[in-house]
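>>> Quick one, fold the following:
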Amino acid sequence: MTNQALVATAQALVADDKGILAMDESNPTCNKRFARLGIPQTSEAHRAYREMIVTTPSLGACISGAILYDETIRQTTSEGIPFVQAVIAAGIIPGVKVDAGAKDMAGHPGEKITEGLDGLRDRLKDYARLGLRFAKWRAVIVIGDGLPSRACIEANAQALARYAALCQEAGLLPIVEPEVLMDGEHSLAQCFAVTEQVLHTVFKQLYTQGVLPEAMLLKPNMVLPGLSCSRQDAAEAVAQATVRCFLRVVPAAVPGVMFLSGGQSAELASSRLNAMNVGFKSRVPWALSFSYGRALQQPAMETWAGQGTNVKVAQQALLQRARCNLAARRGEYRAAMEVTGS
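This is a model prediction of the structure:
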């Protein structure tokens, strides 16, 4: 795939106020969520759940891309259709998570380094042959007492940049995901400072590795107070802090900022994205969009609960969340949509 084709994929993923569905939970993560709902933790249950997701009628009207897990790519729907083809048939661009997860970082207690660069070039070639058009790599940064360390930020930024360069070489659009975690008591201001430092370092490394900014997407955290912080700032304050931070460090050439939900409730994720687009959509150089996992899927998973008889109503729950976030991209989301759906 040429650079022009990668740029076209990036533009397609941010077009028409749509966003990306992150359905790339690892098997251990998926099993934990299933266990809480009494759903069997089996490969077949994973397959049935993901089939329910990708066959949701009209999902492509709100969702431009779907990030798949490797297991899903190897599976088929109950009608024998490979999941990649089912996603394409729904009018959605298929992508894949390619990192091997965040592991304890040697010499830095409490911090993580994302692994998976070994053999990545060959894996990316295989994914491209299977029809995938983009990939995703996640790094996690913790705010705490003396954290994050400069070593952790630098190591994760370099890994993200090397991954992104390999993606562009293989003809896959890289989604770069540096996530400053919400866990902790930190304030909005502390999150701002760490997020600015992380993004500055990431883009410096991307430049060093020769990554074309027009042919990538950024999937960052919003600038938020920690979940345990006594002050939980309003959506408008979050929007202002997030955009102000990103204007300092995210190049204008990047087509889109696809926010992760990161443990926010579905409603808060929509409300905060909406506040950004209400206040800043016409004033920023990149699309302010979403790449949500739990904030899109959780209501559907809870409704489905592993029961085939619940598929249709679970799909309606998923579609409503997708429509709420489509509205948030337009700055038209209202709390009443949570009840009426419109």
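
>>> contacts, neighbours, all on C-alpha from now
OK.

>>> any chance you could map the helices in this protein?
Counting by DSSP state H, one finds helices in the chain at the ranges 3-14, 27-36, 43-54, 70-73, 83-89, 120-129, 150-170, 188-208, 235-249, 266-280, 294-304, 311-329, 337-340.

>>> Adding distance to residue 60, write those helices out as JSON lines.
Below are those laid out as JSON lines (distance: least, C-alpha to C-alpha, whole Å):
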{"stretch": "helix 3-14", "distance to residue 60": "11"}
{"stretch": "helix 27-36", "distance to residue 60": "23"}
{"stretch": "helix 43-54", "distance to residue 60": "9"}
{"stretch": "helix 70-73", "distance to residue 60": "19"}
{"stretch": "helix 83-89", "distance to residue 60": "9"}
{"stretch": "helix 120-129", "distance to residue 60": "22"}
{"stretch": "helix 150-170", "distance to residue 60": "25"}
{"stretch": "helix 188-208", "distance to residue 60": "31"}
{"stretch": "helix 235-249", "distance to residue 60": "27"}
{"stretch": "helix 266-280", "distance to residue 60": "18"}
{"stretch": "helix 294-304", "distance to residue 60": "14"}
{"stretch": "helix 311-329", "distance to residue 60": "10"}
{"stretch": "helix 337-340", "distance to residue 60": "19"}
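
>>> One more, so I can put them side by side:
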Amino acid sequence: MNAQELELIDTARGLVASGKGLLAMDESNSTCNEEFAELGIAQTMDVRRAWRELIITTPRLAEYISGVILYDETIRQESREGPSFLNVLADTGITPGIKVDLGAKTQAGHPGEKVTEGLDGLRGRLQAYFQMGARFAKWRAVITIGNGLPSQGCIEANAHALARYAALCQEVGLVPIVEPEILMTGEHGIEECGKVTEQVLHAVFNQLYEQRVLLEAMILKPGMVLPGLACPKQETADQVADTTVHCLLRVVPAAVAGVAFLSGGQTGEQASARLNAMAVRFNAYGSPLPWVLTFSFARAIQRPALAIWNGDDTNKAKAQQALLHRARCNWAALRGDYDIAMEGNG
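Below is the predicted model:
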């Protein structure tokens, strides 16, 4: 391996092997504004900057978070006192990353399905982000279950885009986070979700192999295998843990640096409990998993803090306490030490 490949592997391992997780704060401006609107918060660039500054300046955040995923607007912003957000993160030892896809768009010829765009001009954008100081990137694909979906055409189109993105990342020195998200909307059961997850991950890793992506220098960001939100049967945390990990064992190569779960539509408490069940059940087997398990949550960490802050900086300290609490709960879950009793001590 050359020096750049070794550095990429070190970065990937550092992001997942520290016993910490990743914080996704890469919402697009439109998505961030929608969340603000739900709470009656003003939807302006300055308010978005204030919210993001609240997150990255949370005291002790680096004890539980190894890296943060930023958005294009965010990576260019400065704190109120002057230092750039990137400098603030560097001072705390948190590695900055960047979302680089341009969103999921309707896929031609595939009603009800989407394909993620953003490959055009991506090489230049990745080079610019690396020069700014980003050391990893993220690309999200979305897969819908229901009414005969997903189609193989949708799966293959998204898998191909994810692999081309990942190869371009590694070419410029960025660790790619590969995120094929199976949406939780719908009435499907956990078995159907497991079947689709396995099908999607097979396609993704086939394409990663074809595009010569170095697996040791990438991170997979899947959803947990879960029933749809409208499914009448909702499995226990232990059942989710078993189904999820056994699915991953069938399709994720051992060379992959780590698996960082997204939270999807889970509450913070649900995500922590299910992550904890994986740690407890699979560590107890006495045979370590081939890759590190961790988290890469967004709303499951941010949402309680956002509701407390509500656009008012007089609530900043309490909001930061709530954010740190959720990060600490997930950190504990990675060790099998999370308990619902922790929720009374936020």
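
>>> Give me the TM-score for this pair.
Once superposed, chain against chain, the TM-score is 0.99 (TM-score structural alignment, normalised by the length of structure 1); 341 aligned residues with a C-alpha RMSD of 0.8 Å.

>>> I'd like to know which of the helices of structure 1 is closest to residue 216 of structure 1.
The closest of those to residue 216 of structure 1 is helix 3-14. By C-alpha to C-alpha, the value is 6.5 Å.

>>> quick one: contacts of that closest one?
Outside helix 3-14 of structure 1, the residues that touch it by C-alpha atoms under 8 Å, 6 or more residues apart in numbering are 19-20, 64-65, 93, 133, 168, 171-173, 214-217, 255-256, 287, 289.

>>> circling back: mind putting the helices of structure 1 into a markdown table with distance to residue 110 of structure 1 and mean neighbour count?
Shown next, in a markdown table, are the helices of structure 1 (distance: least, C-alpha to C-alpha, whole Å; neighbours: other C-alpha atoms under 10 Å):
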| stretch | distance to residue 110 of structure 1 | mean neighbour count |
| --- | --- | --- |
| helix 3-14 | 34 | 19 |
| helix 27-36 | 20 | 14 |
| helix 43-54 | 31 | 19 |
| helix 70-73 | 28 | 17 |
| helix 83-89 | 37 | 19 |
| helix 120-129 | 26 | 16 |
| helix 150-170 | 10 | 21 |
| helix 188-208 | 16 | 19 |
| helix 235-249 | 25 | 18 |
| helix 266-280 | 27 | 22 |
| helix 294-304 | 24 | 22 |
| helix 311-329 | 34 | 24 |
| helix 337-340 | 38 | 12 |
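
>>> Which one, of these, ends up nearest to residue 139 of structure 1?
Minimum separation from residue 139 of structure 1 across the helices of structure 1 (C-alpha to C-alpha) falls at helix 150-170, 6.1 Å.

>>> Packing partners of the closest one?
strand 112-114, helix 120-129, strand 134-141, strand 173-180, helix 188-208 (3 or more C-alpha pairs under 8 Å, 6 or more residues apart in numbering; DSSP states H and E).

>>> so what's the closest residue to residue 168 of structure 2 other than its chain neighbours up against?
The shortest distance from residue 168 of structure 2 to any non-neighbouring residue, by C-alpha to C-alpha, 6 or more residues apart in numbering, is to residue 123 (6.1 Å). Contacts for residue 123 of structure 2 (C-alpha under 8 Å, 6+ apart) come out as 168-169, 172.

>>> for residue 55 of structure 1, same thing?
86-87, 90.

>>> Return the residue of structure 2 aligned against it.
When structure 2 is aligned by TM-score structural alignment, residue 55 of structure 1 is paired with residue 57.

>>> picking that back up, need the counterpart of the residue nearest to residue 168 of structure 2 in structure 1.
So residue 123 of structure 2 corresponds to residue 121, using TM-score structural alignment.

>>> ok, now residue 280 of structure 2?
Per TM-score structural alignment, residue 280 of structure 2 is aligned with residue 278.

>>> for residue 240 of structure 2, same thing?
Using TM-score structural alignment, residue 240 of structure 2 pairs with residue 238 in structure 1.

>>> Okay, that match and residue 77 of structure 1: tell me how far apart.
40 Å (C-alpha to C-alpha, to the nearest Å).

>>> quick one, what contacts residue 104 of structure 2?
Going by C-alpha under 8 Å, 6+ apart, the list of residues near residue 104 of structure 2 reads 114-117, 141-142.

>>> center of structure 2 - which residue?
Closest to where the C-alpha atoms of structure 2 average out (C-alpha atoms, centre = their mean) is residue 296, at 3.7 Å.

>>> if I look at it, how far off is residue 219 of structure 2?
Counting by C-alpha to C-alpha, the gap from residue 296 of structure 2 to residue 219 of structure 2 is 10 Å.

>>> anything in contact with each of the two?
Shared contacts of residue 296 of structure 2 and residue 219, counting by C-alpha under 8 Å, 6+ apart, come down to residue 260.

>>> Select, out of the helices of structure 1, the one closest to residue 179 of structure 1.
Per C-alpha to C-alpha, nearest to residue 179 of structure 1 of the helices of structure 1: helix 188-208, 8.4 Å.

>>> With structure 2 overlaid, how far apart is that closest one on average?
Here the mean offset of helix 188-208 of structure 1 against structure 2 after fitting is 0.2 Å, by mean C-alpha distance after the TM-score superposition for structure 1.

>>> What helices and strands are in contact with that helix?
helix 150-170, strand 173-180, helix 235-249.

>>> Can you tell me what sits against it?
Residues from elsewhere that reach helix 188-208 of structure 1 (C-alpha under 8 Å, 6+ apart): 143, 148, 153-154, 157-158, 160-162, 164-165, 178, 180, 223-226, 233, 238, 241-242, 245-246, 248-250.

>>> That helix corresponds to what range in structure 2?
Using TM-score structural alignment, helix 188-208 of structure 1 lines up with residues 190-210 of structure 2.

>>> Please apply the same query to stretch 143-161 of structure 1.
On structure 2, the counterpart of stretch 143-161 of structure 1 by TM-score structural alignment is residues 145-163.

>>> That'll do, ta.
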